[in-house]
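Peer 1: Quick one, what's the 3D model for this:
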Amino acid sequence: MIRRIGEVPQKDRSYRLRPGAYAILPLGNGILTTAQIAPRVDVQLPGGGVDPGESPLQALHREVLEEIGWRIDRPRRLGAFRRFVFMPEYDLWAEKLCTVYVAHPVRKIAEPTESDHETLLLSAAEAVEMLGNAGDRMFLKRYLG
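Peer 2: Coordinates of the predicted model:
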């Protein structure tokens, strides 16, 4: 069974399953993260939804490139968690199935293509404190030991 993090699903609401892939990206003494600026600042592990016909690893590579402009290598699956949330950008109530990986950042090749994202290199302690959702924080704490 995959652990639920955050809000309990509302019994009178219909949720659409939204699988996603997210990465812990250690770089030097820090962790690469992304800050989604709109509609409010939200620091996140880079990643996002798996598109139809795409594998989770394909989505991970694509989303990291879109959100922070980096190529990654050797992703290793750490685990998964579920969140029940409203996604205003899609006008959708979603059951997000979030698979978390650790990967090696290879190099920055572009600026983020998602205009509302900015790349942040945070210390491990800053990343744990600033990540906007409890599932991301839980996996980062586990990774850091």
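
Peer 1: C-alpha only now, for contacts and for neighbours.
Peer 2: Will do.

Peer 1: Which strand or helix spans residue 62?
Peer 2: Assessed by DSSP states H and E, residue 62 sits inside helix 56-68.

Peer 1: where's the following helix or strand past that helix relative to the chain centroid, distance-wise?
Peer 2: Remark: after helix 56-68, the chain's next helix or strand is strand 70-87, criterion DSSP H and E. Distance of strand 70-87 from the chain centroid (CA atoms, centre = their mean, to the nearest Å) equals 5 Å.

Peer 1: To compare against the first, here's the next sequence to fold:
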Amino acid sequence: MIRRFGEPVRKDQKYRIRHGVYAVLARDGDVLITYQAEPAPEFQLPGGGVDPGESPLRALHREVYEETGWTIAQPRRLGAFRRFTYMPEYDKWAEKICTIYIARPTRRLGPPTEPGHQALWVPAKDAARILDNEGDRHFLARAFGGAGL
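Peer 2: Below is the predicted model of the structure:
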């Protein structure tokens, strides 16, 4: 059973499965997060959907680069959660299966290539407070062993 975070399931909606991969990227006590301005302002772990025919690890590398401009190394799976939500950018209700990895940020190649995204290095304690997704906050704390986050 995969733990659920977020909004309760709406019985009047049909949800489609959407697999996604996300990364906890830590360096010297700071965490690399993204700020997405649209469709709603949100601080989040970098990551996103796995495209058809794409492996989860390939999607992780692609999504982190698109949203932060950074390359990563040594991704290790931390766990997974699910959440039920409306995705306005796709005009669909989704059961998002979110797999979280911890990885080492290796090199900044430039700014994010994904429109509307900004990459931010923030102290881990601040990230634990400002991440908008309860599942992201849970796995950030898990990556830091609780450590007072």
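
Peer 1: Can you give me the TM-score here?
Peer 2: In this superposition the chains share a TM-score of 0.97, using TM-score structural alignment, normalised by the length of the first structure; 145 aligned residues with a CA RMSD of 0.8 Å.

Peer 1: Tell me which other helices or strands the helix holding residue 62 of the first structure touches.
Peer 2: strand 16-27, strand 30-36, strand 47-49, strand 70-87, strand 117-123 (3 or more CA pairs under 8 Å, 6 or more residues apart in numbering; DSSP states H and E).

Peer 1: Tell me the residues of the second structure aligned with the last one.
Peer 2: Same thing as strand 117-123 of the first structure. Mapped onto the second structure using TM-score structural alignment, strand 117-123 of the first structure covers residues 117-123.

Peer 1: Mean per-residue distance, the matching stretch versus the first structure.
Peer 2: Comparison of stretch 117-123 of the second structure with the first structure after fitting gives an average deviation of 0.4 Å (mean CA distance after the TM-score superposition for the first structure).

Peer 1: residues in contact with that stretch?
Peer 2: For stretch 117-123 of the second structure, the external contacting residues (CA atoms under 8 Å, 6 or more residues apart in numbering) are 29-37, 67-69, 111-112.

Peer 1: at 7 Å instead, please
Peer 2: Stretch 117-123 of the second structure is contacted by residues 29-37, 67-68, 112 when judged by CA atoms under 7 Å, 6 or more residues apart in numbering.

Peer 1: Repeat that for stretch 61-72 of the first structure.
Peer 2: With contact meaning CA under 7 Å, 6+ apart, stretch 61-72 of the first structure is reached by 34, 46-48, 103-114, 117-119.

Peer 1: mind redoing it with 8 Å?
Peer 2: Stretch 61-72 of the first structure has contacts (CA under 8 Å, 6+ apart) with 23, 33-34, 46-49, 103-114, 117-119.

Peer 1: Report the spatially nearest residue to residue 103 of the first structure, omitting neighbours in sequence.
Peer 2: Once flanking residues are discounted, residue 103 of the first structure sits nearest to residue 75: 4.2 Å by CA to CA, 6 or more residues apart in numbering.

Peer 1: Looks like that neighbour contacts residue 100 (just checking).
Peer 2: No - Residue 75 of the first structure lies out of contact with residue 100 (CA atoms under 8 Å); the separation is 9.5 Å.
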